[in-house]
Structures are given as C-alpha cells and as structure tokens.
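Colleague: One predicted model, sequence on top.
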Amino acid sequence: MSLQPAKSAPERIVLEGRYVRLEPLDRHHAADLFAVSTMDGGAGRYRWLFSNAPASLDEMEARIEEANAGTDPAYVAIVEKASGKALGQQGWMRIRPEHGSIEIGGVYWGLPMAKTQMATEALYLFARHAFDDLGYRRFEWKCNDRNEPSKAAATRFGFTHEGVFRQDMILKGESRDTAWFSMIDGEWPALRAEYERWLSPDNFDANGQQKTRLATR
C-alpha cells in the first residue's frame, strides 16, 4: 500500500491497445458516436447515464464541446483499430491525485463493442494507465444500484463491491442509490496479468469467441 500521491491528473494523450485506441474526445468523433447512438438499441444504452441519447449530430457536437470545457470529468473516445471508427466513450472522474484516487465513469460502450474484447481492453487501458503510469492507489467504478448489467460488469472486471449510498442523488426525475466498487494498487498486478492473458489473441477462436473466461476472482 502506497501513501504517495499520484503523479498527476491524466493528460490528453492517446492510449494504444491491441483492439482499441483511446483518444481524447474531440469534435471529429461526433459523427461516429451519434451513428452508434442511433443504431437499433443504441439509445437504450443511455438509460443509466446522466444524459439521454443525443437527438441530433449538432447536439452530439455541443456535448463534446461542453465536456472539453472542464478538466473533471475528462472524456476519451474509444476507437476500434480495425475500422478507425469511434464506437464509445468513457471518462476519468473524481480525479484526486493528492489521494491517489480516480474513477472511470460516463461509460457508453456502443452495441458493436459491448461484450467484446474492445470493452474489456478499454477498461484495462484506463486501469493500467492509472496504476502503472500515474501511480494511483485506487480505481473506482460507480453505478445506479438498479443497473444490474453495470454491477455485473464491475464484478467481472475485478472490482470489489464496497456498499451502497442510499438516496445519493436525483437523476432523470428518479431517486438514485449508488453502488460503489473499487480496485486498489495491491490487487492490480494479479488483475493486470489476468487481463493480459484474457486479451491475448490466443484466447479467441476464428469467430472471435473467447476460449476461457476472464478469471478475476
């Protein structure tokens, strides 16, 4: 366990993976992200986010401009390396270098990347950058306690459930209880090794189906 602060807040740099590239979110990603949100079922994936699906490309562009006006949250676009298209986005949130604590949030993984190597690698690249490059001690995941798919994803990724903040906020006219999850620096080496094993091309067949599950427990 380290008691040192992290080096800094994440900077606007590109994080390269095997399947995806994480780029600082920019206006030129708007068309791809809007297209993904208008796919069949794409709008429904905004159900648990702070915003609803964008109604137009102009609105998507405006959201990106607004997001880039501040430093927390700091969003990235998730670009599929094979196609060069942005298929989702996620953000750094609750950025506290002085405490070595940071959160992944605002996660929108479009249908083409959901439940694929791309989604897992997008999470892995954030965790690796936070722990290995920047020296964070704690990596957080939070979601509406009613969002069962998000809670299942957090558990699969190796986060530990820490509890529920009851009546934490009012969101979209509803009371939200917030489920808290985290992984910490002492757990990361074993988790990193398992991510890298699972993401290896050797773990997937010719149809892209996994041969073994991600075993973080």
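Modeller: Perfect, I can see it now. Please read all numbers here as calculations on a predicted model, not as lab measurements. Numbering: from 1, shown residues only.

Colleague: use CA for all of it now, contacts and neighbours both
Modeller: Will do.

Colleague: Which of the helices or strands spans Met93?
Modeller: Assessed by DSSP states H and E, Met93 sits inside strand 86-96.

Colleague: After that strand, which helix or strand is next?
Modeller: Using DSSP H and E, the first helix or strand after strand 86-96 is strand 101-109.

Colleague: now that next one, how far from the centre of its chain.
Modeller: Counting by CA atoms, centre = their mean, to the nearest Å, strand 101-109 is centred 4 Å from the centre of its parent chain.

Colleague: List the contacts of the nearest residue to Leu49 once chain neighbours are set aside.
Modeller: Once flanking residues are discounted, Leu49 sits nearest to Gly106: 6.5 Å by CA to CA, 6 or more residues apart in numbering. By CA atoms under 8 Å, 6 or more residues apart in numbering, Gly106 lies in contact with Leu49, Phe50, Gln89, Gln90, Gly91.

Colleague: one more structure, for comparison:
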Amino acid sequence: MTPQPARSAPQGLTLEGRYTRLEPIARHHAPDLFAVANLPGGPERFRWLFSEAPSSLAAAEAWIDQVNAGQDRYVAVLDKASGRAVGQQAWMRIRPEHGSIEIGGVYWGLPMARSRLATEALYLFARHAFDDLGYRRFEWKCNNGNEPSKAAATRFGFTYEGLFRQDMIVKGQSRDTAWFSMLDSEWPALRSEYERWLSPDNFDASGGQKTRLATRG
C-alpha cells in the first residue's frame, strides 16, 4: 500500500478527555503555569527543557508570546477537576507531508506528574494524531541523560530507535538525543490499552491505579 501523508497539521483544536482538557496555550494560562512551575521542586523539573522556569508572571507571558510566534504548537494541560492549567506540551517537527509528528516541550507540573492526567494528556495527542489526522509516526525525543523521560516513553509504548550523539548544545551543555517512536500499525492495540487503563473503574477513591498500563505486550 502506498504511504499516505497526514491530512493536515494540528489546527489548534481543544482536545477533551475525562480528566484533562488540552487548549492552545494563551496568556490567560500564564498565572496557573507560573504558579505550578514555582511550586517546591518545580523549577528543577526544567533542567532538561530548552527554557528555564519563569521568574515572574511577566516572564511566563513573554514565553507564551514567544512560543506562539514560532513553528511549534503549544497547548496548556488543564485539570478538569480544578479548571487550572497544570502543565504544557507541544506539537513539534510537524511534517504532514511525511505523516510524522512529535510530542515535545513537555512540562507536566508536580500536580499532574506520574498521574492519570499525564497519561491522558499523552493519549489525547496520540489519538488526535493517528485517528483524526492520519499520521503514520508519533515521536518522542529527550536528552539521553533524562532517565525519567526515557522511562516514560517506554511506559507509554514508544519504541527506542537510537541515539543521536552530540546532537545539540543546550544551556551550554552537549546533548545526546534519544529517539523514540510509535507507529500507526501499533496504535490500535496501544489505544485499547490506554482506554482500559484510563477507565474510572481502574482507579480507587484517592485516584490510585488498580492495574498498571501494559503497553509492552
């Protein structure tokens, strides 16, 4: 079968889940994102990102203006229970002509890190890319020193593809980049497992999982 390009780049839609809502990032998200980035332990989570934790509300607003003027398409991740923005992520390396797209720029704040909110935020991106837009390839990349990010990619069902050595200079340091991907042929089984895991029946009254996400077969 002849490979087909994706239908389009993401068009700035709001994506709704059970627990999260993904909205195109805008200045009105800045107060929440500034607050969550500066919780105790929050600034340290920017270690592997291209940017630093915002030092002021004005800095958060300026960063939002900057990314919205670029080629990547950032979204704010909202916790539907509170209505507050608790993280951000972006569509990157958007190549509809090749059917390939990346999730990057991920900052899942401490209120959502390692929770069903983070898993659903990833799932909503993957579902939109594969099911709505017809992408063939969904990418995840990170600094090779970022062990939590590599572990997350594996948990989410991405396949490790290899290492780009001395790929970038980031914050004055040489970065080796680890590449991961998920393909459209793998998505139906992964989608079923995400939906099973994200079901309310899989969580106790405190939000703890009853079973693990099993994406590795």
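Modeller: Received, thanks. Everything numeric in this text was worked out from a predicted model, so none of it was measured.

Colleague: related to what we said a few turns ago, which among the contacts of Gly106 of structure 1 gets closest to Glu196 of structure 1?
Modeller: Checking those against Glu196 of structure 1 with CA to CA, the nearest one is Gln90 at 20.5 Å.

Colleague: give the contact list for that closest one.
Modeller: Per CA under 8 Å, 6+ apart, neighbours of Gln90 of structure 1: Tyr75, Val76, Ala77, Ile78, Ile104, Gly105, Gly106, Val107, Tyr108, Trp109.

Colleague: Could you pull up the contacting residues of the third one?
Modeller: The reference is to Ala77 of structure 1. Ala77 of structure 1 touches Leu22, Glu23, Pro24, Leu25, Asp26, His29, Ala86, Leu87, Gly88, Gln89, Gln90, counting by CA under 8 Å, 6+ apart.

Colleague: all helices for structure 1, in order.
Modeller: Here structure 1 has its helices, by DSSP state H, at 30-37, 57-67, 117-128, 148-156, 188-199.

Colleague: From the contacts of Gly106 of structure 1, keep the buried residues only.
Modeller: Using 16 or more other CA atoms under 10 Å as the burial test, the contacts of Gly106 of structure 1 include Leu49, Gln89, Gln90, Gly91 as buried.

Colleague: Stretch 87-100 of structure 2: how far from the chain's middle?
Modeller: Chain-centre distance of stretch 87-100 of structure 2: 11 Å, with CA atoms, centre = their mean.

Colleague: got it, and stretch 62-77 of structure 2?
Modeller: Centre to centre, stretch against its chain (CA atoms, centre = their mean), the figure for stretch 62-77 of structure 2 is 14 Å.

Colleague: Buried residues in that stretch, which are they?
Modeller: Result for stretch 62-77 of structure 2 [16+ other CA under 10 Å]: buried residues Trp63, Ile64, Asn68, Asp72, Arg73, Tyr74, Val75, Ala76, Val77.

Colleague: Also stretch 41-61 of structure 1?
Modeller: The neighbour-count check on stretch 41-61 of structure 1 (16+ other CA under 10 Å) flags Gly42, Ala43, Arg45, Tyr46, Trp48, Leu49, Ala53, Pro54, Met60, Glu61 as buried.
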